[in-house]
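J.: Return atomic coordinates for the entry below.
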Amino acid sequence: MPTRSGNDAAETGRIALDRAETALLEHYTDLVRLAYLTLSPSLSRHRRVLAAHSAVQRAMPGIRPPRRDAHVPGQRRGDRTDRSERDWARAQVLRTALRYDRCPTGWPGVLPPPRALLPALPFVWGLQLFPRSGGADELALAQALSGAPAPARAAFVLCRVDHLSEESTAELLAAAGVEKPAVALRGARQLETSAGALAEALLRSREFDACSVQTRPTDLLRRRRRRLLACTAAGAAAITLATVAVVGPRAVGPSSAPTGSSSRALATGALDPARLVRTPRDEWADTARVDFTAWPARGDRTDDRDLLARALGSWAGPAPGTRTAATSTTPTQPPSSPPQLLYAGDVDDRTVVLFGDGDRIARYTEPSPASSDDVSDQAFVVHASTRDTSGSTPTWDVARTDDADVTTAAAVAVTRGGGKVRYLTAPWIAEAETRDLLRPDTPAKTLPVRPDGVTAPVAGADVKSCASRPVLQLRSSSRIVEKHSFLLTDLGGLSPVHLTHTPLPGGGTPPARQPREATSSTALLAWAHSACALDGLRGAGVRSVNAWDFAQQELPENGGRAVWTCARATTWRGPGSVQVQLRTPGGPPSAPARVVAHQGSTAACGRFGQHVVAAAHWKSGAGHWYTLAAGSRAVTDVTLSGTVKDKHAGRTLAVRAPHDARLRVGARLDNGETLVGLGEQGGTRDD
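T.: Purely as a prediction, here's the structure:
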């Protein structure tokens, strides 16, 4: 009698229906947990719960074609389903969940990715599902997971909950379509370091159990209005059809159906001024979650119902003449539950209203009663980085703020005009100052702040000539963090960007240090050389920028000491870009460092990419050309290939080379792994 090997599923990606069902049902809870933790944190918890169950249920063969190139680890007996069948199920679930991180650029985060979860079963009507909330440890782990790439989250769950070896985990990730399983495993190790010995217990807690959920109704008022809208539309359609039948097609004029904006407004019952969330004034000092949710409602017009109604109405559908903008990848749809009121008041010649809905902040402005002018009858959209809130038109801006903290939720730009910005500071800010990054030796100046938290105007950056780079230097209250000062800079968005610094490795310090606040003399000097590079990040939805001095090098021919810096810009949506900069001796403190390599959408120079190597051309004082290379702390030797080939033990290398030589640089780490250099060196010269 013919028999089938238990490894068939692993080798062909196919599996019998009865065996597939047994594997899915027997391990359903673990598979749903794996999908839930792998799915994008940008989804709401309700959507993640449904998407996780859908990913598992869609794993049955026949629903979508199997991938013949999929390969999962071989058979290991243990329970009713052999290991190959369970690994087959994991690979199918992971492949679906990982598609959320491979959506086309600009794909709305609230919609499932193409060909991923459509049709989406199970389907829930009239209820919101969400796991039960955990404690502070679970919240900290959730925040750490949200900052990790999806493959790293998947690897973390497979290793810590399912107890797979790293080799088996890598094979599963490859079967699910992950291009670089080794990178995902490194990210999983970092997450394990953060979670510690409690990792498995936390991952199995109710915070991450998508099979044990709570329910609550969706917005009842919105559902009622939808029914009314549906009835109205059905009645209008019936009247239209009757008119066509009696009078004829030429008697039918333009459609009188509600426009998209008015339909959205009617369907969003959460946008009711009476239902706005208002946080108690002193809650920020008595909560472990110090972010926008702890902001009280401030301003002298928080009880102006008409103003709040106009502002909320702009979220559902901006009126004609309203200028609208959203930062990169920010969903613009109205919230499903009442948002939080952060501010409503008059600032200069504008009336400003700020809302928060947990993952976003929204700002509405209009001319104040004393300076109202005629409003243009045509709406238009402008880029968020060029927004000017002065003028005679209402404006509407929305930006992502998911997982904001004590620094990234410390200020919001409320008005912008005449080259200056006013900010609304968080209630935990005890002291506000300004300083110029290009003048590190100049003391900070006190920034006046109104009782409602609005600052005096702050000069913007001189983008054309980079002659100045004003930044905010804020200090939080001792009720939050004792003498905690930090820097924020304006890059055109609603929330300013947090600047940090990681200094050169010193004796006795651990290799994996966290970024520090950029307020020390060393940090200010480093940022004086890197400040002008910030202008290239305007409008990119950047959350923070860290300047990491990863190596220093003695230059040939007694040229002095050079410092290598990797500046990483991390966006609110997660991915980031890096620039490698080389600072050579001589020149003023504000002389811009030379950019020698850059790369986008990378984990390099961050928490999950702590190793880097790069190369650059350099000319000595005597006119001789060299190729320099340097690596981070774990580098043991550096290799050059291309026009010039060389290998040198240690973290730095300097070799005579033509000024136009095209080179590739690599390195070996102390754990035996190889490292590819950032960017491709060639034609970059220090004239």
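
J.: Please make it C-alpha for all contacts and neighbour counts, starting now.
T.: OK.

J.: So which residues of the protein form helices?
T.: 8-12, 17-26, 28-38, 45-57, 83-98, 136-146, 150-160, 166-175, 181-195, 199-203, 220-247, 260-267, 305-316, 521-530 (DSSP state H).

J.: can I get these in a markdown table with distance to A629 and mean neighbour count?
T.: Shown next, in a markdown table, are those (distance: least, CA to CA, whole Å; neighbours: other CA atoms under 10 Å):
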| stretch | distance to A629 | mean neighbour count |
| --- | --- | --- |
| helix 8-12 | 44 | 20 |
| helix 17-26 | 51 | 16 |
| helix 28-38 | 37 | 25 |
| helix 45-57 | 45 | 23 |
| helix 83-98 | 36 | 26 |
| helix 136-146 | 33 | 17 |
| helix 150-160 | 30 | 25 |
| helix 166-175 | 32 | 22 |
| helix 181-195 | 23 | 20 |
| helix 199-203 | 39 | 19 |
| helix 220-247 | 61 | 14 |
| helix 260-267 | 56 | 18 |
| helix 305-316 | 51 | 20 |
| helix 521-530 | 20 | 22 |
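
J.: Go through those and name the closest to F292.
T.: Minimum separation from F292 across the helices of the chain (CA to CA) falls at helix 136-146, 15.2 Å.

J.: quick one: that closest one to chain centroid distance?
T.: 15 Å (CA atoms, centre = their mean, to the nearest Å).

J.: now for it, which elements pack on it?
T.: helix 181-195, helix 199-203 (3 or more CA pairs under 8 Å, 6 or more residues apart in numbering; DSSP states H and E).

J.: can you count the residues close to the nearest residue to S314 once chain neighbours are set aside?
T.: Counting by CA to CA, 6 or more residues apart in numbering, S314 lies nearest to W396, which is 6.9 Å off, once chain neighbours are set aside. Neighbours of W396 under the rule other CA atoms under 10 Å: 21.

J.: quick one more, to check against the first:
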Amino acid sequence: MAYFVLPGTGKRVYRLAVARRIVDASARGARDRSPAGLARRRTRVLRRAMRPSRRLHIGLGPWLRALPTRLPDPALTAALAKLHPHVRVAYVLRHVEGLPRYAVHDQLVELRIRDPWPAIRAADAVRPPAARRAERFEPALLRPVRNRSVLPLVTAAVLTAALVAVLVATERGDPREPELRLVSSDPGGWTGGARTLDAWPARGDLARDRAFTRGAAAAWAAAPAGRRATGTAQLLYAGNVGGTALAVLRQGGRVARYTRGGLDVVDAGQDTSAPIALGGGRYLLAPWDARPETLAGDALAVTDGVTAPARAESGCGRGPLFHVGSRTLGDLGGPRATVLGYHSPAYRPDGKDEPARLGRGGREFWNRLACAPHRPDGPDRPVTEAMAWNFWSGGLPRGGGSADWVCTRLTFADGAGAAAATLLAAKDRATGPCDARRPVSGTWWKAPSGRWYYLAAAGPGLVPHADGVRRSTVRKRLLTATGTRDAPVELTAR
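T.: Model (predicted):
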């Protein structure tokens, strides 16, 4: 490894001797036996091989005498000599040592290379001579080299084998101490590839703060069973949000939000674009999202992908928040923002039912609906889209005042869906499941006089029909009936 990283100048025998000398000088005895110790040794070897000192050529005799009889083929060396040192290191790690991209990225960061991804992409684009390949040396062919110290020096081949052991140990993890390795996506990878959560890059002014991000990973790895993460997690954000250092990590559909004061783990689903709630009205946007706007149409400030605080205008704190492109996003109390849609009573299903940017009427309606009990599932289940159809609007009988009946179709992050009806009146109430294309819903309702009635409404073009009630009348698609309170009723629409 050190041989191929060295600048491609001078004779091969001297370069190989210098490489072995670098490896020998990096040995720290028993401290190199742990995976962490071996990883630190690899960093020392690469750092010296990238910028070799001239003093390494002084007193090189013992290492020259210990060279194997068979030297590496010069073809790959000549090709690597033309590369920038950072690209050369990335190539050796990727295509000679066989490390995955995330491991190469982390190693380049350890070598204090500010922007590793361009070097990795350039290394992947290198095409070595087709008939040549790097040769590895058998440990048995390398005699131990001794300098003034009487301690045996570890050979380059042993280091290579040890580095492989480091990778295996990293993949398997230490059973005695749970570990979580952080990876991050190529910052520009989403521009030419699939737009998935895996393509979200790590953003924030602390994304390169190894101590902070490692602390976040350690906290998640040490969380109680059921919330703990092991193996690999993706770093989505690390930065200062509202004066607090915050890290956002992801593993599958789970998201962990870490501050030095604690860790919060939620099931956020795997929607590719839904903004992630960071707290305080701030959201982490997808990297490809258009610049957000306030509900008034003004630009909403964004820093490193995080919006300025945006709060709903409702009394409960839930409801529409901001616009992104043609969508209006809102807070329904879940871990991610939800795309909100609205249909007025004049709406007629025509096969297209995609949410559009909410106007004033739609926003005002959602400010009320978001605070009503309309969820057909648990409140913590992430919702990616909510379409509300105000399928009936009018006056309730017996002086009950004006009311709206709405059927809300929810699309969850896992692709499943559900729809539930809500009666928005003097006292809002959930009225059970509904058909988002042919809505009809009913409930027992107490009039201001204290008498109970069964009310039901249906969508445009439909008439509600109820079995299990006594006298019933239908006027403007609203059914009013008497009967025994809370008696089972079979409701249909015709």
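
J.: TM-score of the superposed pair?
T.: The pair, once superposed, lands on a TM-score of 0.54 when counted by TM-score structural alignment, normalised by the length of structure 2; 326 aligned residues with a CA RMSD of 4.1 Å.

J.: Which one of the helices and strands packed on helix 136-146 of structure 1 lies nearest to A616 of structure 1?
T.: The nearest among these, by CA to CA, is helix 181-195 at 25.8 Å.

J.: Which stretch of structure 2 lines up against the closest one?
T.: Helix 181-195 of structure 1 lines up with nothing in structure 2 when matched by TM-score structural alignment.

J.: Now which residue in structure 2 aligns to D304 of structure 1?
T.: Match for D304 of structure 1 (TM-score structural alignment): D209.

J.: now its match: how far from Y102 of structure 2?
T.: Distance, D209 of structure 2 to Y102 of structure 2, using CA to CA, to the nearest Å: 17 Å.

J.: out of the two, which sits in the busier spot?
T.: When neighbours are counted by other CA under 10 Å, D209 of structure 2 and Y102 differ, and Y102 comes out ahead with 17 against 12.

J.: How about that one: what's its closest non-neighbour residue?
T.: V183 (5.9 Å).

J.: just G442 of structure 2 next, same as before
T.: A456 (3.8 Å).

J.: Okay, buried residues for the longest strand anywhere in structure 2 please.
T.: Counting by DSSP state E, the longest strand found in structure 2 is strand 383-396. Residues of strand 383-396 of structure 2 classed as buried by neighbour count (16 or more other CA atoms under 10 Å): 383-393, 396.

J.: same thing with stretch 609-628 of structure 1?
T.: Result for stretch 609-628 of structure 1 [16+ other CA under 10 Å]: buried residues 610-619, 625-628.

J.: Ok, stretch 394-412 of structure 2 next?
T.: Of the residues in stretch 394-412 of structure 2, 396, 403-412 count as buried by neighbour count, 16+ other CA under 10 Å.

J.: Could you do stretch 401-408 of structure 1 as well?
T.: By neighbour count on 16+ other CA under 10 Å, the buried set for stretch 401-408 of structure 1 is 401-404, 406-408.

J.: ok so, going back, tell me how many other residues surround the residue nearest to Y102 of structure 2.
T.: V183 of structure 2 has 20 nearby residues by other CA under 10 Å.

J.: residue contacts, it?
T.: 102, 232-235 (CA atoms under 8 Å, 6 or more residues apart in numbering).

J.: would you list every one of the strands in the stretch 301-450 of structure 1?
T.: Secondary structure of the stretch 301-450 of structure 1, counting by DSSP state E, counting those that start in this stretch: strands at 323-326, 340-347, 350-356, 360-367, 380-381, 395-400, 411-417, 420-425, 429-436, 445-446.

J.: Run the chain-centre distance for the first one.
T.: Translated: strand 323-326 of structure 1. Worked out by CA atoms, centre = their mean, strand 323-326 of structure 1 lies 20 Å from the chain centre.

J.: name the helices or strands packed onto it?
T.: By 3+ CA pairs under 8 Å, 6+ apart, strand 323-326 of structure 1 packs against strand 380-381, strand 395-400.

J.: can you do 10 Å?
T.: Secondary-structure packing of strand 323-326 of structure 1 (3 or more CA pairs under 10 Å, 6 or more residues apart in numbering; DSSP states H and E): strand 360-367, strand 380-381, strand 395-400.

J.: For the shortest one, grab the matching residue range in structure 2.
T.: So the one you mean is strand 380-381 of structure 1. Going by TM-score structural alignment: strand 380-381 of structure 1 matches no residues.

J.: name the helices or strands packed onto that strand?
T.: By 3+ CA pairs under 10 Å, 6+ apart, strand 380-381 of structure 1 packs against strand 323-326, strand 395-400.

J.: mind redoing it with 8 Å?
T.: strand 323-326.

J.: what about the nearest residue to G189 of structure 2 once chain neighbours are set aside, how many residues close to it?
T.: Once flanking residues are discounted, G189 of structure 2 sits nearest to A199: 6.4 Å by CA to CA, 6+ apart. A199 of structure 2: 22 surrounding residues under other CA under 10 Å.

J.: Kindly report the same for R475 of structure 2.
T.: R475 of structure 2: 9 surrounding residues under other CA under 10 Å.

J.: do L537 of structure 1 as well
T.: There are 16 residues near L537 of structure 1, going by other CA under 10 Å.

J.: residues contacting it?
T.: Contacts of L537 of structure 1 (CA under 8 Å, 6+ apart): 491, 569.

J.: ok, it to A604 of structure 1 distance?
T.: For L537 of structure 1, the distance to A604 of structure 1 - CA to CA - is 17 Å.

J.: same thing with T393 of structure 1?
T.: 43 Å.

J.: Same list (the strands of the stretch 301-450 of structure 1) but as JSON lines, adding distance to S261 of structure 1.
T.: JSON lines is the format used below for the strands of the stretch 301-450 of structure 1 (distance: least, CA to CA, whole Å):
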{"stretch": "strand 323-326", "distance to S261 of structure 1": "13"}
{"stretch": "strand 340-347", "distance to S261 of structure 1": "22"}
{"stretch": "strand 350-356", "distance to S261 of structure 1": "19"}
{"stretch": "strand 360-367", "distance to S261 of structure 1": "17"}
{"stretch": "strand 380-381", "distance to S261 of structure 1": "14"}
{"stretch": "strand 395-400", "distance to S261 of structure 1": "14"}
{"stretch": "strand 411-417", "distance to S261 of structure 1": "25"}
{"stretch": "strand 420-425", "distance to S261 of structure 1": "30"}
{"stretch": "strand 429-436", "distance to S261 of structure 1": "38"}
{"stretch": "strand 445-446", "distance to S261 of structure 1": "45"}
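
J.: Good, we can wrap up now.
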